[in-house]
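Asks: mind looking at a prediction? Sequence and model below.
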Amino acid sequence: MALSIWEALAVFAAGIGAGTINVIVGSGTLLTFPVLLATGLPPVTANVSNTLGLVTGNISGVVGYRRELRGQGRRIALFGGTALVGGLAGAVLLLALPSKAFDTIVPALIGLALVLVVLQPRLARALARRHERNGTEAPAHGGPVLLIGLLLASAYGGYFGAAQGVMYLSLMGLLLSDQLQRINALKNVLALVVNGVAALFFLFVASFDWRAVLLIAAGSTLGGQLGARIGRRLPPTALRGVIVAVGVVAIVQMLLR
């Protein structure tokens, strides 16, 4: 399908916006997916094309946050392996299940994630006090609860991905003792792993539009660098505010679909 010049510009601009938002919070798919549908692409083709195009933006964001990734090699290996398995499972589900299978549960999951983001400082302090009273230490890498949560969030990311970053940030923010910016950098790595494995899978088994892929890739690469510059300068409170705002938009959009 040929794109008009205005449709091509719209897809490119959406790619810039998605790349920027993905690095700061996640949920860039909320911008690109509707634009691709508006150009006439079928939903599954649009979703696959979107996933392929956003991979370069993920790479750009990881590069932009490389300073915050220092000292997190073991986490990256552990969480990255979990994200790889979950992302591949989600990609398979996209081609095997109707989209309505997730429509009812996803808004509730995003809402829960937003509550955890808002309450994260208080909940983290409560968990720390509990460990202190019991004379125990928090698991260095979040423990099995975090791994299971990341696995499920990654499966959702491979399936669709809107607000996947919100889920990652809520889980890791609650169960890891670290700065929010370092957790955000780790979130970008996990998003890259999920999008990357899903994209590789889709290359061989799904239909996609190369024009849309290239336009989103070019835009999201620029947006990834812009998002890293903005996101790294946001204080924790402001970053949480952005996360909540994007998550609310995601919930509203999904409920209105």
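Replies: All right, it came through fine. Since the model is a prediction, treat every value here as computed from it, not as a measurement. Numbering: from 1, shown residues only.
Asks: from now on I want contacts and neighbour counts done on CA atoms only, so please keep to that.
Replies: Will do.
Asks: Tyr156 reaches Val85, doesn't it?
Replies: No - look at Tyr156 against Val85 with CA atoms under 8 Å: they stay out of range, at 11.5 Å.
Asks: quick one, which of the two is more surrounded?
Replies: It is Tyr156, of Tyr156 and Val85, that has more neighbours when counted by other CA atoms under 10 Å, with 26 against 18.
Asks: could you measure from the more buried one over to Phe202?
Replies: Look at Tyr156 and Phe202: by CA to CA, to the nearest Å, they are 15 Å apart.
Asks: and Gly161, by the same measure?
Replies: Distance, Gly161 to Phe202, using CA to CA: 15 Å.
Asks: same deal with Val242?
Replies: Taking CA to CA, one finds Val242 at 31 Å from Phe202.
Asks: neighbour-wise, which of the two wins?
Replies: The neighbour comparison of Val242 against Phe202 (other CA under 10 Å) goes to Phe202, with 22 against 17.
Asks: okay, now the one to match up with it:
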Amino acid sequence: MSAVQALLLAAAGFLGGAVNAIAGGGSLIVFPALVATGYGPLAANVTNSLAQWPGYLGGVAGFRTELAGQRRRVRSLSIVGVAGAVVGCAVLLLTPPSTFDAVVPFLVLLASVLLAVQPRIRRLVGTPTAGAPDNVRILFPAMFVAGGYGGYFGGALGVVLIGLLSLTIHDTLRRINALKASLSATVATVTIVIFGLFGPVNWAGVLVVAPMALVGGYTGARVARRLDDRVLRWSVVLFGVTVAVLLYLREQ
């Protein structure tokens, strides 16, 4: 790895970690950077999953205040997400990725649209009272699917999570964003164990990207805390649409 390649991966790691904390979709920064430096698609995907793990932890650390009082949510959704992630990792390692890659752009676009229309849907169904229960009948199955997606590819997992969480959980978007960061970290932990044991990981790339992703994740979480719900929502929507377009173009 040349010095220029190392600098490119370091910069991508920082930006990817920050974007994951703010909106999700940092893989769309790190993954292309790995491919550009000579990694094959599968190796880049697996290496990206491991390298961004510290960035997710940094995001969780930055959202400590917003995660207060959400321990029960985190625990129950993490269990479901872990189960889904194990299935997703197994599918990636045992089958060709072409079929799933073809639908990824549309999944990300759907999540972005759901987030964009979330206030209107909330008005149609009525304003929830304080302490209204989460819609677990939809939330848990959707979390399993999201965990599977995160285990398989993971690009824009944060966008998918924040879209489904905002429609099934009655809380501020800032606290939902913190929950998204925690669940992303949980799914990433599953991938780091499974891919670390069975996947084609390039550890040199991990050593360059991972520390910068940690710094970027913490920095991004601090920035996200200062945004109001409307600004954060539309930032995520715009980024999600951009990610969907990039994913679609990558498959052409």
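Replies: Structure received. Everything numeric here is computed off the predicted structure, so don't read it as measured data.
Asks: how many neighbours does the aligned partner of Asp171 of structure 2 in structure 1 have?
Replies: The alignment partner of Asp171 of structure 2 in structure 1, by TM-score structural alignment, is Asp178. For Asp178 of structure 1, the count of nearby residues is 11 (other CA under 10 Å).
Asks: swap in Glu137 of structure 1?
Replies: That count, for Glu137 of structure 1 with other CA under 10 Å as the rule, works out to 10.
Asks: what about the counterpart of Phe79 of structure 1 in structure 2, neighbour count?
Replies: Using TM-score structural alignment, the equivalent of Phe79 of structure 1 in structure 2 is Leu77. Neighbourhood size, Leu77 of structure 2 [other CA under 10 Å]: 22.
Asks: then Val118 of structure 1?
Replies: Neighbour tally, Val118 of structure 1, other CA under 10 Å: 16.
Asks: who's in contact with it?
Replies: Counting by CA atoms under 8 Å, 6 or more residues apart in numbering, Val118 of structure 1 touches 240, 244.
Asks: alignment lookup: Gly38 of structure 2 to structure 1.
Replies: When structure 1 is aligned by TM-score structural alignment, Gly38 of structure 2 is paired with Gly40.
Asks: quickly note the distance from that match to Leu3 of structure 1.
Replies: 9 Å.
Asks: for Val46 of structure 2, helix, strand, or coil?
Replies: Classification of Val46 of structure 2 by DSSP: H, G, I helix; E, B strand; the rest coil places it in helix.
Asks: tell me the contacts of it?
Replies: Residues near Val46 of structure 2 by CA under 8 Å, 6+ apart: 195, 199-201.
Asks: of those, which belong to strands?
Replies: Taking DSSP state E, every one of those sits outside strands.
Asks: can you redo those as CSV with distance to Ala6 of structure 2?
Replies: Compiled in CSV, those are given as follows (distance: CA to CA, whole Å):
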residue, distance to Ala6 of structure 2
Phe195, 22
Gly199, 22
Pro200, 19
Val201, 17
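Asks: ok, and those in structure 1?
Replies: Contacts conserved in structure 1 for the contacts of Val46 of structure 2, using both residues aligned by TM-score structural alignment, their matches' CA atoms under 8 Å: 195, 199-201.
Asks: what's the ChimeraX syntax to select whichever of the residues you listed are buried?
Replies: Listed next is the ChimeraX selection for buried residues among the kept ones among the contacts of Val46 of structure 2, using 16 or more other CA atoms under 10 Å:
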select :195,199,200,201
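Asks: closest one to Arg230 of structure 2 out of the kept ones among the contacts of Val46 of structure 2, please.
Replies: Phe195 (37.0 Å; CA to CA).
Asks: tell me the helix or strand right after the longest helix seen in structure 2.
Replies: The helix that spans the most residues within structure 2, counting by DSSP state H, is helix 173-198. Later in the chain than helix 173-198 of structure 2, the nearest helix or strand by DSSP states H and E is helix 203-225.
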